[in-house]
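**Q** Let's see this in three dimensions:
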Amino acid sequence: MYINCHTYYSLRYGTFSEVDLLDLAKENGITILALTDINNTSACLNFIRKSPEYQIKPVIGIDFRCGATQYYVGLAKNNEGFQELNAFLSHHTHNNLNLPPEAPTLTHTYMVYPLERVMQLEKKTFAPNEYIGVSVEELKKLPFSIYKTYTEKLVVQQQVTIRNKRDFNAHRLLRAIDNNTLLSKLQKSEECRTSDVMLPLEALKAAYAHYPHILANTETLLNACTIDFSFGSDRISQNQKVYLESPEADYELLEKLCEDNLHKRYSKPTEKVKARLQTELTTIKTMDFVSYFLINYDIVSYSKRMGYIHVGRGSGANSIVAYIIGITDVDPIELDLYFERFINPFRASPPDFDIDFSWKDREDITQYIFKRFKNVALLATYNTFKYRGVVRELGKVFGLPKEEIDKLSDGKYAADSLDEMGKLVLKYGQLIRGFPNHLSVHSCGVLILEKPIHYYSATDMPPKGFPTIQFDMIIAEDVGIFKFDILGQRGLAKIKEAIEIIQYNRPELPPIEITQVEAFKSDPKINDLLKRGKAIGAYYVESPAMRGLMQKLQTQDYLGLVAASSIIRPGVSSSGMKKEFIVRQRYPEKRKEANPMLLQIMPETYGIMVYQEDVLKVANQFAGLTLGEADVLRRGMSGKFRSRTEFVEVEEKFIKNCKDKGYTEELTLEVWNQIKSFAGYAFAKGHSASYAVESYQSLYLKCYFPLEFMVAVLNNGGGFYSAEHYIHEAKMCGAVVHPPCINNSDHPNIIKGKDIYLGFGYLKSLEVLTIKRFLTDRNFNGSFTSLDDFIDRVVISIEQITILIRIDAFRFTERSKTELLWEAIFKLNVSKQGTVQARLFKPSHKQFNLPTLTTTFVEEAYDQIELLGFPLCSYFDLVDETFQNNIKASDMHLYINQNVLLYGVLVNTRFHKTSNNKLIRFCTFIDRAGHYFDTVHFTKVVDKYPINGMGVYGCYGKVTEEFDFCSLDIVWSKKMSLKPDPRS
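**A** A predicted model of the protein is given here:
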């Protein structure tokens, strides 16, 4: 009997979830129910999925509104009607159009106008599918309205938005947030009515007792609506079913692609290769994943035609078919990749292909997908109200002063000191926390479907310009929609740009074949960079943690890097297995201490679970679970499940099977806890291997073309470290780094021989338009010959030219910055604005006799700090204190377990929370020689000796050593004072 119900996906309006709505309906004896969120369909599919559990027949639709004003409610007669409603709403959303005051003619829908609306419109005629909705509160108006005679058109429209007074209060707060107004100033027209609640079925019928025809019409309307989607184990894939004209043609193409490309990957294919290929092809065909492989192949082929670099990752990287046809570059035979991780007969979803492209190329790839395929959309994600955000919003709604809002949102208050208003903010903050706030775009999910997108959902049009559905990944997978992961990353952009820079800077060299990874893997110089932790700038292996791990493991080959990229993940580390892996790697005699059965299952990783596949192997071979049950275990630990029930059942079976096999309780729990601690974080082995391929490509460039590579790193936003540190690294590799220069620099950084000229993009105060002006003029008219020449040719204000002079961009004139500044002021007449257009004739400039004015290197450094964010000299050169007796980072191994003093420039700092919620700080520094040392600041010294920003620190502490890697346990640290700024 309820045809107009809202959930909290009626954003900033509704007050509970779709599951809460079903609970409410069951409590009130309702057996058929319509979900109609305001201009939104996010909850529809999950509402349909969950309804059978409550013995409720679901009906879905949309409450069409302009702001808070209800125009009409559309109900889907069937799936086609849902598609019509979605398409209608989406057309208006995409084109930023107002909804029409009267409902459109949609064949498979019912349209219900609220009584108040038809009275305003004075609507007299109604289409066969149009009705008039009357709420309980409006029944008193009906006898005095002409619409009382429209007996066949009247239906119950008792809106459901709230459950009680608390919900109503939360609703009003949400409306105030949405309208950006004080609660006291919220218009009544923006709120629902206090009577917009669900009444028990008998009470609802009693309310309409004098209007039995209204109840009958409502029942007829709801019974005429049916909606059908399959979910869970009953679902079928909704993805595009064929790539060509038929499944047979698709399979023929996939076979041919494998046949044509087999010898490119395996010059002499072994029987093992052929058998694996045939097994995969048969399984892919049987499980109807052929089109999924071909679509991924199509996307990758386009990227190759465009000269883009890609990396294929995910569980699909375990596939030999994907390797042969070029989706991935990971050889599953070489790495003994577990076939059943990427595909097994129990798996309903296709394998994951996470395809990375350069962040600069990703949008073009996405554009291609939308043009190439028919039914395409981006996947959504829900941005929810977080604690701090919602407290700030509520604080503003209640009119609290900023100081009070800051105190509440930061949690810096004593509960007993709060006034009534503060308590209300916290009370409703907890209630609203977690509500969806607005829809956003999933980071990488693209949907390519068999049926039109609007068959499943309405779509939004975010700023990126691609239609985006209104539900998330979990709901998508529930209904059989599997995303294609198209990601953008900076690592690939660095590789691509580095190759371009090398071609420009060293044109005498032959073109670089960056895909020849096999040669890179066996190159001792490249592997030595890994072993010594010298991989700064290289993708995935440059962080302090990874640099330390490489040195501890003494990693010097591809397989070692593959393992390292997985064991560094949080779960393996926290379980203690990372340390155990290092022990067994470094000391082969320790490997015999592994459990014999686990060692047999995982010989390559010495009986230690490192990859996601290991969960499947151990669950299957150690505990006797089926592969299907093992996959439930893996997915459950990855957070990819709706209900914990299935997961708990598998957990219980794991423990029972181990007991039946005669394992001790200690061994069973040890293995189970190992699985539990890391499975949610671990990579599939093929995924790790894909990362390692990209790392080797970066390492090759870093090894043989370090300067060009570092320029590419800087031009693509760096990586783990700051731009300042990558500039330091470039200097360590032999570069001469110059500040921006009017005649040599560009907007990005450029390199000429060994000279790196920083880009004008670092000068945050320099306007983009100004940069465009003088670079365009330089490109057309050649280099500038003097300050006068620059002023004559470029329209510029005194403020903008001052920035260029202060960064020493006119140093080619061989005149001091102070002289140039005075001259610029005189010649631009201290004007606030430059000439509005270029001069037709060069003016004659008056020459001024100025005294000799000089600039010290300290002034230069402070100008650079102010304009670039860092100095180009060493911070050590700016220290204004006497250095005490200290050691170098390279000598730490000589002072193990001794207290020593080191001086270093801060590179990176990060915190880690202990089990008792206290903070430990980890820092990385470089000493005067440019070498790294790492420090650990335990809880006793974290607050006592803070680390405040860049500069030189004196670090006194005890040298500790683990697997030949030294670090410093801090006793005290002190930031060194710098020479005063002579400009002030």
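
**Q** When you work out contacts or count neighbours from here on, use the C-alpha atoms and nothing else.
**A** Fine.

**Q** From residue 418, how far out is residue 390?
**A** 18 Å (CA to CA, to the nearest Å).

**Q** next one: residue 880
**A** 48 Å.

**Q** wait, doesn't residue 926 sit right on residue 902?
**A** No: assessed by CA atoms under 8 Å, residue 926 is found out of contact with residue 902, at 9.7 Å.

**Q** where do the contact lists of those two overlap?
**A** Common neighbours of residue 926 and residue 902, counting by CA atoms under 8 Å, 6 or more residues apart in numbering, are residue 889.

**Q** quick revisit: looking at residue 390 and residue 418, which is more packed in?
**A** With neighbours defined as other CA atoms under 10 Å, residue 390 and residue 418 compare such that residue 390 has more, 26 against 14.

**Q** Just confirm that one is within a strand.
**A** No: counting by DSSP: H, G, I helix; E, B strand; the rest coil, residue 390 is not found in a strand; it is helix.

**Q** Which residue, neighbours along the chain excluded, lies closest to it?
**A** Spatial nearest neighbour of residue 390, chain neighbours left out: residue 429 (5.8 Å); criterion: CA to CA, 6 or more residues apart in numbering.

**Q** Also residue 893?
**A** Sequence neighbours aside, residue 966 is the residue nearest to residue 893 in space, at 6.5 Å (criterion: CA to CA, 6+ apart).

**Q** please give me the structure for this one as well, since I'd like to look at both together:
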Amino acid sequence: MYLNCHTYYSLRYGTFPEQELCELAKEHEATAVALTDINNTSACLSFLKIASEYDFKPLIGIDFRNGVQQQYVGLARNNVGFKQLNDHLSAHLHVEKDFDKDAPELPDCFVIYPLEKVMQDEKWHFRENEFIGVSVESLRKLKFSKYLQLREKLVLLQTVSFRSKRDYNAHRLLRAIDNNMLLSKLPESEQGSPTQQMLPKNVIFEEFADYPFILENTQKLIEGCSVEFEFGKARKNRNLQVFGQSREEDAETLKALCYKNLPRRYPNASEATYARVEKELQAIISLGFVSYFLINYDIIQYAKSKNYPFIGRGSGANSVVAYIIGITNVDPIELDLYFERFINASRHSPPDFDIDFSWKDRQDVTAYIFSRHKNMALLATYVTFKRRAVIRELGKVFGLPKAEIDKLSAGFFEYKDLDEMEKLVFRYSGLIAGFPNYLSVHAGGIMITQEPVHSYAATFLPPKGFATIQFDMNIAEDVGIFKFDILAQRGLSKITDAIEIVRENQPEAEVEDMENVSVFKNDPNINNLLRTGDCMGVFYVESPAMRGLFQKLQTEDYLGLVAASSIIRPGVSNGGMKEEYIKRHRDPERRKQAHPVLAEILSETYGVMVYQEDVLKVAHFFAGLSLEEADILRRGMSGKRMSHHDFKQLEEKFYNNCREKGYSEELTRDVWNQILSFAGYAFPKGHSASYAVESYQSLYLKYYFPLEFMVACLNNGGGFYDVETYIQEIRKCGGRVHAPDINRSEHHTVIYGRDVYLGLGYIKELEIKVVQRILENRNFFGLFESFDDFIDRVPISIEQLSLLLKIDAFRFTDIDKHHLLWKAFFKLNHSKRKTSQQLLFKPPHRDFELPELSHSFLIDAYDQMELLGFSLHDHFSLLKNPMKPEAIKAKDLKQYIGKDIEIYGNLITAKRTPTVNKEYMCFGTFFDAAGDIFDTVQFPRATEQYPLRSKGIYLCHGRVLEELGYICVSISWLERQETQGDPRFVNQRQNIAKVGEDGNGLVLR
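**A** Modelled structure (predicted):
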């Protein structure tokens, strides 16, 4: 009977998970075990679920502590008591307030004060449900204590935090990490006692032989506790069940919404369409998912009222009801999306709706949801100790030098060569790796429950200010809480920002309604961008892999884009089905190689499984599983929890049905293995279709408003590539890119006609408050008329002003930046005013005669590299040696297919990929001197001999290859080209060398 047990969710204190606590209880024949983690309830529900398979009574509660100083332990007598404990803990976590020495009134809980704490505080008054906890270690203190007379208040409180000496050592290391101190400096007050272990039953009875009433009191307390939750198949749906006034009213509301909006989505709806709607409505109502739909609909309506763009996706995109009422914009009838992928009679969880909002809007949408519903919280995620990070932390705890820590963390060592301290770090890093380190917030998961969220766990308050529950989505689903996914992405804000920029830069231009995607789908200009892979900046399809895939597939329509978005995924790609799909797509004769049954089932994809729905189709039509069984199989293969027994049963039925249908064992095994390798990574078709809609919206803007669209890309953090690559794309589209300008630039990047001015925010080390000061002054008092005018109007330090001068932000003055820098030092002297108040009278300025200062575009280039991270000058103009005249251009590669060539390229990105032989290939993307992009491939030998380790210009020698219209260069060798050095440092070195020759200084080596 152990009423105070910790798992490793007692963060940076406990040393093992809840599963191992149950194993420990079994080993010691414990009759009752209470999980009471320190200020944490992450493991409580999981413990109850796991403990149901063991022969002891599980109890749950909380060990309330200030730091590591135990105040009292709270045990839940029932589910109401568990909520009371969570309410109490959450109230303190939200404001980071210490617990009082006395617990508040918790009528449905038992509160146990440790004997040492009681004696220290000389506490004598206890409520009926409050007790004094006595451990084996503190028993000797009780013998001579006046508290022995409170017989009815004494219970056993043997804390369990460790199983062994090794656990205790790990605990001390965790405490040192938590306190950021050397292990040798860790005070005992920050550690638990090594005696906090589970003892055999006979030892407990022997120790308390003279105090049987303590064990009797403990047993009575245990008998008074019972917290119950249902899990797995026995669970009930704990989401909010009623959105309006009643279930019946909700059902009528959903029906009315459907039939009101149906004509808008389907102007010429067929009987089959009405039948599909009726079938879905019946399933949604009978399975109790009406409120789930209405909540998502309400969220979308709020977003529309604010003109927030959104993308509705997930399995819910297979629902025609979701399409009709506007949760998604994917037509499941047009795309032949399976109803059973979204919902079926065997499914006990509601369908997934992943709703993407702009990263700028998601916070407000979340705030709206919190204002709309009473019982809700964000879901947490556990940030665990990673092996390399643990090695670094332990290295610091043991006081190892940085060089040794770097060596261990990087893995560059032989274990036998390590000294004892290093081996200790390595061994314990393996033990601690995987432990939860702290709680964070799930990317987008929100729970909205029928009962208060504290009925399930406590909540904490992360920086963004939304209550977050202390467990993750897995245990939430286990107990019947199904999350709403409110996600953020930058692709949507690129679209809205681009439209806004177009309206400012081209006020006369007409921009299509972004909801009218059918216009974009049928635009040959837009589809040509797909076919040629010209998709830089376009959401989800701009990577080199997608660009190459489009060229191979000759993608030129919406359905082709939907398919491409799926076959690029690892499941299809790794199984070899991507190449087969491409070949069958390009060669009608090859399609005949598909098995007739698969060819008929998957006619749209030529007998190749591309989408998650294809698992349903194959399992149902090919192997004869019911659609419900097929969806269970799909979910099991997609990482959803499923018992091994259930999975094996479905696998056995799959094989047996195929035998009955007369398929060969080889064919059956091949199809099963395809499903097995494919389903866990594949996209549902509706998911790909949702992303394809957003891609088409971006493609429209990229074709008709390329400069504005690329500026929006820059202002939203870019995408797959770095800033410099998007700047190159702006130039390719006819734009002129300028460094930040004190009179033209904003904090973000702006465009005037074809002139693009980088934002002041791009200048490294330029303080935000300085930028704000400049912009506020300029907006209020007008443009700066001169350098002196700027100095008079904007309080600024010489260090911050130097940054602006080095980037040549005052070029409107037509004065060389080096002259201005000298003037700045003269003008910003110690008498410079410190107030930001505008001067009533401008002070007179003295000018100074300065000598002629040398200037070079190389100096500008290196200043830009230092302050922006890249140069706005043509990189090829910076080369030390001229390019070979015989080197070809990217646009001419198709004329040299099968031939060896040399080509100069500025590296954009490179990706190393392992082969089946565990060697590495490398795929590179470059742009040439004309700004055109080309791709390279390096096979293992070339990858090893000529690695692409850094950005820069390379001379690439290789053979031009072509595959289905996609051209690349197979590299034989490449050489990084040397650039001209910064003339300031070159001259400095020459001067030093000259001084050395004169014998008056050191020779530069």
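
**Q** quick one: TM-score?
**A** The TM-score (TM-score structural alignment, normalised by the length of the first structure) is 0.98; 984 aligned residues with a CA RMSD of 1.5 Å.

**Q** Could you give me the buried positions within stretch 503-522 of the first structure?
**A** 503, 505, 514, 517, 520, 521 (16 or more other CA atoms under 10 Å).

**Q** Residue nearest the middle of the second structure, spatially speaking?
**A** The residue lying closest to the centre of the second structure (CA atoms, centre = their mean) is residue 443, at 5.9 Å.

**Q** what's near enough to touch that one?
**A** residue 487.

**Q** give me the element it is part of.
**A** strand 436-448 (DSSP states H and E).

**Q** ok, average deviation of that strand from the first structure?
**A** Here the mean offset of strand 436-448 of the second structure against the first structure after fitting is 0.7 Å, by mean CA distance after the TM-score superposition for the first structure.

**Q** next one: that strand to chain centre, how far?
**A** 11 Å (CA atoms, centre = their mean, to the nearest Å).

**Q** Next: stretch 695-711 of the first structure.
**A** 26 Å.

**Q** Not counting it itself, show me its contacts.
**A** By CA under 8 Å, 6+ apart, stretch 695-711 of the first structure touches 491, 494-495, 498, 501-502, 505, 514-515, 517, 520-521, 525-526, 529, 535, 537-541, 726-727, 729-730, 733-735, 749-751, 754, 756.

**Q** Over to stretch 349-367 of the second structure?
**A** Applying CA under 8 Å, 6+ apart, the set of residues contacting stretch 349-367 of the second structure is 237, 289, 292, 296, 299, 302-303, 308-317, 342-343, 466, 480, 482, 484-493.

**Q** Which ones among the residues you listed map onto helices?
**A** Counted as lying in helices by DSSP state H, out of the contacts of stretch 349-367 of the second structure, are 292, 296, 299, 302, 303, 342, 491, 492, 493.

**Q** Now do the contacts for the closest residue to residue 106 of the first structure other than its chain neighbours.
**A** Nearest residue to residue 106 of the first structure, sequence neighbours excluded (CA to CA, 6+ apart): residue 84, at 6.5 Å. Neighbour list for residue 84 of the first structure: 106, 108, 109, 454 [criterion: CA under 8 Å, 6+ apart].

**Q** Name the nearest of those relative to residue 272 of the first structure.
**A** The closest of the contacts of residue 84 of the first structure to residue 272 of the first structure turns out to be residue 454 (CA to CA; 45.7 Å).

**Q** show me the contacts for whichever residue in the second structure pairs up with residue 845 of the first structure.
**A** In the second structure, the residue paired with residue 845 of the first structure according to TM-score structural alignment is residue 845. Counting by CA under 8 Å, 6+ apart, residue 845 of the second structure touches residue 788.

**Q** Now do the SS call for residue 845 of the second structure.
**A** Secondary structure, three-state DSSP: residue 845 of the second structure is coil.

**Q** Roughly how far does residue 216 of the second structure sit from residue 208 of the second structure?
**A** Residue 216 of the second structure is 11 Å from residue 208 of the second structure, by CA to CA.

**Q** cool, residue 309 of the second structure as well?
**A** With CA to CA as the criterion, residue 309 of the second structure and residue 208 of the second structure are 67 Å apart.

**Q** Repeat that for residue 921 of the second structure.
**A** Distance from residue 921 of the second structure to residue 208 of the second structure, by CA to CA: 68 Å.

**Q** cool, residue 836 of the second structure as well?
**A** For residue 836 of the second structure relative to residue 208 of the second structure (CA to CA), the value is 75 Å.
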